[in-house]
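J.: I'll drop the sequence and a predicted model, then ask my questions.
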Amino acid sequence: MFKIIAAAVLALASAAAFAATEVNKANQAELEAIKGIGPSMATRILDARKTGTFNNWADLQGRVKGVGDGNARKYSADGLTVNGQAYPVGGAAVVKAKGKHEKTPAKKVEAKAKS
């Protein structure tokens, strides 16, 4: 009987350890429990979340400095979700924040040719 109870407790503990952490609901400590998210990153996430919930991974990446493709993959693999979704295998298109412009590949080629 003891073995059955011990096995059940162990199974519940294992399930809790692999439970997903929703970025739109997590507090500072829960975010910091994700491997790679320290106090600074957790604070940036919480500050960005004050303006509204994150719609998807691209929204998170666009609004939180330091969450690029590589970190998003790592955080997702460690259990972080956005609206219940893991980071897509192929990656997400990053939506730039207002006022930030990125050169298109054609402009980069033109600029390099002029140099």
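T.: Arrived safely, thanks for sending.
J.: switch to C-alpha atoms for all contacts and neighbour counts from now on
T.: Noted.
J.: for this structure, what spans make up the strands?
T.: Ranges of strands within the chain are 21-22, 80-81, based on DSSP state E.
J.: please compute how far the last one lies from its chain's middle.
T.: Offset of strand 80-81 from its chain centre (C-alpha atoms, centre = their mean, to the nearest Å): 6 Å.
J.: just the first one next, same as before
T.: Centre-to-centre, strand 21-22 and its host chain are 9 Å apart (C-alpha atoms, centre = their mean).
J.: other SSEs contacting that strand?
T.: Using 3 or more C-alpha pairs under 8 Å, 6 or more residues apart in numbering; DSSP states H and E, the elements in contact with strand 21-22 are strand 80-81.
J.: alright, now check it against this:
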Amino acid sequence: MVLVFHSPVGYSNDQPVNGKYSQIDITVNINTAEEAELATLLSGVGLKKAQEIVRYRNENGPFEKAEDLAQVKGIGPSMVDKNRSRIKL
């Protein structure tokens, strides 16, 4: 069975998802994802940090590379590295 989703969330083979869907890997487009998606799909990112990501993106335009995410308040280089396989642009 093949499922097709039209959303900023994609699937890749970089990092497994926990739980019964351990064979499915996830990615999130940090330039289009909404707060809830960011908070759910990025490790260590809760709703407050997700809101900061969206606020930063709205004020400064789209992220050009994953490392740009470290410019967001509350997000550091180690968090970017932890989520690198999930981050899409």
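T.: Looks like it arrived, so ask away. The model shown is predicted, which means the values in this text are computed figures rather than measured ones.
J.: so which of the strands of structure 1 is the most packed in?
T.: Most buried of these, by mean neighbour count (mean count of other C-alpha atoms under 10 Å): strand 80-81, with a mean of 23.
J.: thinking again about what came up before, so which of the strands of structure 1 gets nearest residue 37 of structure 1?
T.: Proximity to residue 37 of structure 1 (C-alpha to C-alpha) singles out strand 80-81 among the strands of structure 1, at 10.3 Å.
J.: residue 25 of structure 2 maps to what in structure 1?
T.: Residue pairing (TM-score structural alignment): residue 25 of structure 2 is matched to residue 18 of structure 1.
J.: can you count the residues close to its match?
T.: By the criterion of other C-alpha atoms under 10 Å, residue 18 of structure 1 has 10 neighbours.
J.: try residue 19 of structure 1
T.: Residue 19 of structure 1: 12 surrounding residues under other C-alpha under 10 Å.
J.: quick one on the thing from earlier: could you dump the strands of structure 1 into TSV and include distance to residue 43 of structure 1?
T.: Converted to TSV, the strands of structure 1 look like this (distance: least, C-alpha to C-alpha, whole Å):
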stretch	distance to residue 43 of structure 1
strand 21-22	15
strand 80-81	15
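J.: which ones are touching the match of residue 25 of structure 2?
T.: Residues near residue 18 of structure 1 by C-alpha atoms under 8 Å, 6 or more residues apart in numbering: residue 79.
J.: am I right that residue 12 of structure 2 is in contact with residue 23?
T.: No. If you go by C-alpha atoms under 8 Å, residue 12 of structure 2 and residue 23 don't touch, sitting 10.2 Å apart.
J.: residue 41 of structure 1: which of the strands of structure 1 is closest?
T.: strand 80-81 (13.3 Å).
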